[in-house]
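Novice: my questions are about this predicted structure, shown below with the sequence.
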Amino acid sequence: MGLASMRRGFAVPGLLSLLLSLPIASGAVAQVTPFKQAVAEAAAEDSDIAGFYRENEYAPLWTGTGDGDRARRAELLRAIENAEAHGLPVARYDPAGLVAQLGAVRSERDRGLAEVAMSRVFLQYARDIQTGVLIPSRIDRQIVREIPYRDRGAYLASLNTTAPAALFRGLPPRTIEYNALLKEKLTLERLLAAGGWGPTVQSGTLRPGDTGKEVLSLRNRLISMGFLDRTLTQSYDETMTTAVKSFQLAHGLNQDGIAGPETMRQINSGVETRLQSVIVALERERWLNLDRGDRHVLVNIPDFSARIIDNGKVTFSTRSVVGAARDDRPTPEFSDRMEFMVINPSWYVPRSIVTKEYLPQLKRNPYAVRHIEVTDRQGRKINRGAVNFNNYNARNFPFSMRQPPSHDNALGLVKFMFPNKYNIYLHDTPAKSLFQRDVRAFSHGCVRLADPFEFAYALLAPQSDDPEGLFHAKLNTGRETRVNLEPPVPVHLIYRTAFTNARGQTEYRADIYGRDARIWSALSKAGVALRAYRG
């Protein structure tokens, strides 16, 4: 059997059908030495590929004449040809070039070079679709997530132990969210081909009772988006008010029924913008392609929410306030384990706040910020009157600052700890009014909760028959008290401007830190493009 038999087994459309027509010359399969030499030469700069072939005596994975090789070739070429459906950069895998290289095989050396080329493409595609195209920390220094990269050698080994179709089906994240985003991507691509949602609304604010051409523009836009049934109404009536509230609910805005500036910005966002958000969300889902825990806490930063997830279902949800959109304050993205809560916490003021915000005040008035204690290295409260704060700067200031437990404590009455080098945690706050805002980015980086007591009860429920009683027994002492979570609960701080709700509908949020814009720019440079799909 010669190399020409490699063509048999390809019966799929597109580039694979092209391969059927390409001449692959026959040659003696028994002449393995030139093949081995070519494989060793081509793989020399990639230790994982070189090691795999060396350990497997240079047996081919892709270019042999057996059914397994034919099936692997077919699945790889099918996958890379359709990579665009996952928001991946097809040009990175160069399916046409790979087909051409296979078609140009005239010798065992050619076959060895083609063999390694296919393994390289496979490893690139497998990593991209399983754990992402980009390295997130290179895009934004606040994306400090550890990506669960798989062993490259194991990818190659799995080709010998797993049916090719099953192997390739199992590469993308196997989550409901990933599949829902793929569906939304296709929907938006069809909308893009159909012209989108029509003209934008030019008015800055519209209210119930308004009339005029911009009300008609708003009406037509809401109809196109599916928030309003077809109607000939000429005014901002009750039906349109209800539609605006539904839109606001789907975009994380206060449901007042008024198309104010933030609501109007979201209404005027185009299909292209939403499609970019979905493609970025697919990439982010690949970064988080790991076991998140049957029970876990999920904080979505631009959604300003914190949720407890039990076996895939939201069992608790509350509003949150996150870090301000300033260089030194945004909330980072990472995963950790929530180990305990502190009831009646002291606030140990971060040094950055001490030196940047409080030290200048102390220089002007040593008795400024009286509600916070100045302490020495042993944690003892010092006499402010005995210190000349003007002698110190941010580098040599020798003191710390602490706010004792109280209802006015910056952390409120409880904080939830997952010890990390970023000094980020979840906590209560006395500043309750901020939870009524549409955009809730005001903190120094930590996440404030609107319903911290209820959050605590939910966390304690698995380990106590009376979680509320347990919590309040500790709270009523007024003393700082640690309560361990048994077992610890995984916590994931994520950033999703496009995500799926419990009803299976896609919701969108504003890109408050501009992170998604930077990710989209990087994906675009890597070769990912928007497409209008008419299929």
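Specialist: Perfect, I can see it now.

Novice: contacts, neighbours, all on C-alpha from now
Specialist: Will do.

Novice: so what's the spatially most central residue of the chain up against?
Specialist: Centroid-nearest residue in the chain: residue 284, 3.3 Å away (criterion: C-alpha atoms, centre = their mean). Residues near residue 284 by C-alpha atoms under 8 Å, 6 or more residues apart in numbering: 132, 496.

Novice: ok, residue 115 touching residue 58?
Specialist: No: between residue 115 and residue 58 there is no contact under C-alpha atoms under 8 Å: 10.1 Å.

Novice: more neighbours: the two, which one.
Specialist: Counted by other C-alpha atoms under 10 Å, residue 115 and residue 58 do not tie: residue 115 has more neighbours, with 24 against 19.

Novice: which element is that one on?
Specialist: helix 108-131 (DSSP states H and E).

Novice: right, and the helix or strand after that helix?
Specialist: The helix or strand immediately downstream of helix 108-131 is helix 136-139, counting by DSSP H and E.

Novice: tell me, what's touching residue 115 and residue 58 both at once?
Specialist: Common neighbours of residue 115 and residue 58, counting by C-alpha under 8 Å, 6+ apart, are residue 39.

Novice: contacting residues for residue 436?
Specialist: Contacts for residue 436 (C-alpha under 8 Å, 6+ apart) come out as residue 254.

Novice: 10 Å instead, please
Specialist: 253, 254, 319, 450 (C-alpha atoms under 10 Å, 6 or more residues apart in numbering).

Novice: second structure for comparison follows:
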Amino acid sequence: MTLGMGAAAPALVTLMAPSPAVAQQFPAFRQALAEGVAENRELAAFYRENGYQAIWTGAEDAARRTALVSALSRAAEHGLPEARYDLPGLIAAFEAVETERDRGLLEARASMTFLQYARDIHSGVLEPQALIPDIVRVLPRPDPTELMRDFTSGEPVSFIRNLAPSSPEYARLYRARQELVQTIAEGGWGPQVQAGSLRPGDRGEAVIQLRNRLIAQGFLPRIATASYDSLMQQAVQEFQESVGIDADGIAGSATIRAINVDPQERLRAITVALERERWLNIPRGDRHIWVNLTDFVARIVDFDQVTFETRAVVGSRSNQTPEFSDEMEYMEINPDWTLPRSIIGEYWGALSSGGANHLQFVDGAGRVVPREYVNVAAYTPQTLPFEVRQPPGPGNALGEIKFMFPNQYAIYLHDTPSRSLFAQDTRAFSHGCIRLQDPREFAYALLAPQEADPVTYYHAIQRTGRQTRVPLIDHVPVHLVYRTAYTSVTGRMQYRADVYGRDATLYNALVNAGVEVGA
């Protein structure tokens, strides 16, 4: 989408072609350009390849200049650091060109600005793992030389537009951000609700405040009622669903706090979500598994449609689940559980006193060592020369199935015999792995493409009680993500708590990089 460039347009679009006298000074342009890109190896390689021909500063380059200026003028709409690209300075430099040396240095500056913008909008402003070690994504950074080649051989406007993620979620977040910026400019969502709680049948000023906030946030049509009626109850339920609160239609203290959140805070969450979406600017897989850690839900997604979902328990604040993508390769029905060294210590007292009889010691050859042969007191959890394993069975900590995408973090999805935690709204209780409320149904859905009767197939294996690995013929991409702001398939914004505090760190880093939230 192209924006006008105002008074700057004539200076950029009609930049004069070199006169014959100036053309004789071309070596000055070439020398300045070479100097300007010398410290950028990829850019220097591109210009050597093209014989140091201009792509921005020639009379025939007006379309590229216009496309770049248009994109930079809208960078803030994407939550990008507009000042980083210094569009006013770039325009002033175009207007101030007097010599071929000026033009060569400007050519280098325009290319470096383009590459910085392209990198930022394609795969993110930040390097997340440098800020939060548990974000272990490999960002899909574009190759600068290939970017320059492709850009110069393509249509400038569409090429720059297509640098941003093409995912439907990015487009929905972008629209939601624009709408919220407009809402804030027009005064926000109105007065906060001045009540500790409200329920159906209530009347009064606080109910009116609740009504008005629900209207402003799109959960109620414009109505004049002053009572907490059935229509308002339904709106409250829809609002509660959008913020991850049990949807009982009663505006309790948690609901009141959520509806009183300032729109500026929601804008910050969307801005961080756009950055996170840029980090994941990769093919997701037509079918993939999507686990949003802040939402405590695991979903199977087919062609951008959720086809199965189940509640999940994720890592606690002290044992946080990392963010990464991988491929699910197989499931294990009737799994055993080998305790990580970090967890053995929790059982050490019982092991030392002869308890925890549900656990086995296993030597390096995979043989079970009788407990009476091991003097546990002679070791520590770190020096114990055996693995500690819980065999398959009804009480196994992994339940009756685990879903494996082998990774260095020892993270996987699994069943659990501890069912009570799924009733909580906030479900951050595990040691890092992801427990599923409905693991059997999850397995059936994954097996359906390769088994005519996945239910019968599954239970035939499960009833044997034997640990059995079942390969997935087609591996399924798994994405462990962390979104405090995301959209439903209908486009309605969903917000969740920053359970690990990661988004607060990222927001501060974006601000330090020059992102202006509210722009």
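Specialist: Nice, I can see it. Predicted model, so just to flag it, every value in this text is computed and none were measured.

Novice: TM-score for this pair?
Specialist: The TM-score (TM-score structural alignment, normalised by the length of structure 2) is 0.94; 516 aligned residues with a C-alpha RMSD of 2.2 Å.

Novice: quick revisit: the helix holding residue 115 of structure 1: which residues count as buried?
Specialist: Going by neighbour count (16 or more other C-alpha atoms under 10 Å), the buried part of helix 108-131 of structure 1 is 108-123, 125-131.

Novice: tell me which residue of structure 2 is furthest from the middle?
Specialist: residue 21 (54.4 Å).

Novice: picking up where we left off before, reduced to three states, what does the residue nearest to the centre of structure 1 come out as?
Specialist: Here residue 284 of structure 1 is recorded as helix under DSSP: H, G, I helix; E, B strand; the rest coil.

Novice: so what does it match up with in structure 2?
Specialist: Aligned by TM-score structural alignment, residue 284 of structure 1 pairs with residue 276 of structure 2.

Novice: what do we get in structure 2 for residue 419 of structure 1?
Specialist: Alignment note: residue 419 of structure 1 maps to residue 406 in structure 2; criterion TM-score structural alignment.

Novice: what is the neighbour count of that match?
Specialist: Using other C-alpha under 10 Å, residue 406 of structure 2 has 14 other residues around it.

Novice: residues contacting it?
Specialist: The contact partners of residue 406 of structure 2, taken as C-alpha under 10 Å, 6+ apart, are 326, 327, 328, 329, 330, 412.

Novice: assign the aligned partner of the first one in structure 1 to helix, strand or coil.
Specialist: Structural correspondence for residue 326 of structure 2 with respect to structure 1 (TM-score structural alignment): residue 336. Following three-state DSSP, residue 336 of structure 1 is assigned to strand.

Novice: show me what contacts the closest residue to residue 336 of structure 1 other than its chain neighbours?
Specialist: Closest residue to residue 336 of structure 1 apart from its sequence neighbours, by C-alpha to C-alpha, 6 or more residues apart in numbering: residue 491 at 5.4 Å. Going by C-alpha under 10 Å, 6+ apart, residue 491 of structure 1 touches 292-293, 295-299, 306-308, 334-339, 418.

Novice: what's the matching residue for residue 491 of structure 1 over in structure 2?
Specialist: With TM-score structural alignment as the criterion, residue 491 of structure 1 pairs with residue 478.

Novice: surely that match is within a helix?
Specialist: No: checked against three-state DSSP, residue 478 of structure 2 lies outside a helix; its state is strand.

Novice: let me see the ranges of the helices in the stretch 351-500 of structure 1.
Specialist: 351-353, 359-364, 452-460, 467-475 (DSSP state H, counting those that start in this stretch).

Novice: where do the helices sit along the stretch 1-150 of structure 1?
Specialist: Counting by DSSP H, counting those that start in this stretch, the stretch 1-150 of structure 1 has helices at residues 15-21, 32-42, 47-55, 67-81, 95-103, 108-131, 136-139.

Novice: redo these as a markdown table? Include distance to residue 385 of structure 1.
Specialist: Formatted as a markdown table, those follow (distance: least, C-alpha to C-alpha, whole Å):
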| stretch | distance to residue 385 of structure 1 |
| --- | --- |
| helix 15-21 | 80 |
| helix 32-42 | 74 |
| helix 47-55 | 66 |
| helix 67-81 | 71 |
| helix 95-103 | 75 |
| helix 108-131 | 57 |
| helix 136-139 | 46 |
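
Novice: buried ones in stretch 177-194 of structure 1?
Specialist: For stretch 177-194 of structure 1, burial by neighbour count (16+ other C-alpha under 10 Å) applies to 177-178, 180-182, 184-186, 188-192.

Novice: ok, back up a step: most packed of the helices of the stretch 351-500 of structure 1?
Specialist: Neighbour counts (mean count of other C-alpha atoms under 10 Å) averaged over each of those peak at helix 452-460, with a mean of 19.

Novice: hang on, the earlier thing: residue 523 of structure 1 is nearest to which of the helices of the stretch 1-150 of structure 1?
Specialist: Closest approach to residue 523 of structure 1 among the helices of the stretch 1-150 of structure 1 (C-alpha to C-alpha): helix 136-139, 10.1 Å.

Novice: which is the next helix or strand following that closest one?
Specialist: helix 152-161.

Novice: corresponding residues in structure 2 for the helix or strand following that following helix?
Specialist: Per DSSP H and E, the first helix or strand lying C-terminal to helix 152-161 of structure 1 is helix 164-169. Following TM-score structural alignment, the aligned partner range for helix 164-169 of structure 1 in structure 2 is 156-161.

Novice: the matching stretch vs structure 1 - mean distance after superposition?
Specialist: Compared with structure 1 after the fit, stretch 156-161 of structure 2 shows a mean deviation of 1.2 Å (mean C-alpha distance after the TM-score superposition for structure 1).
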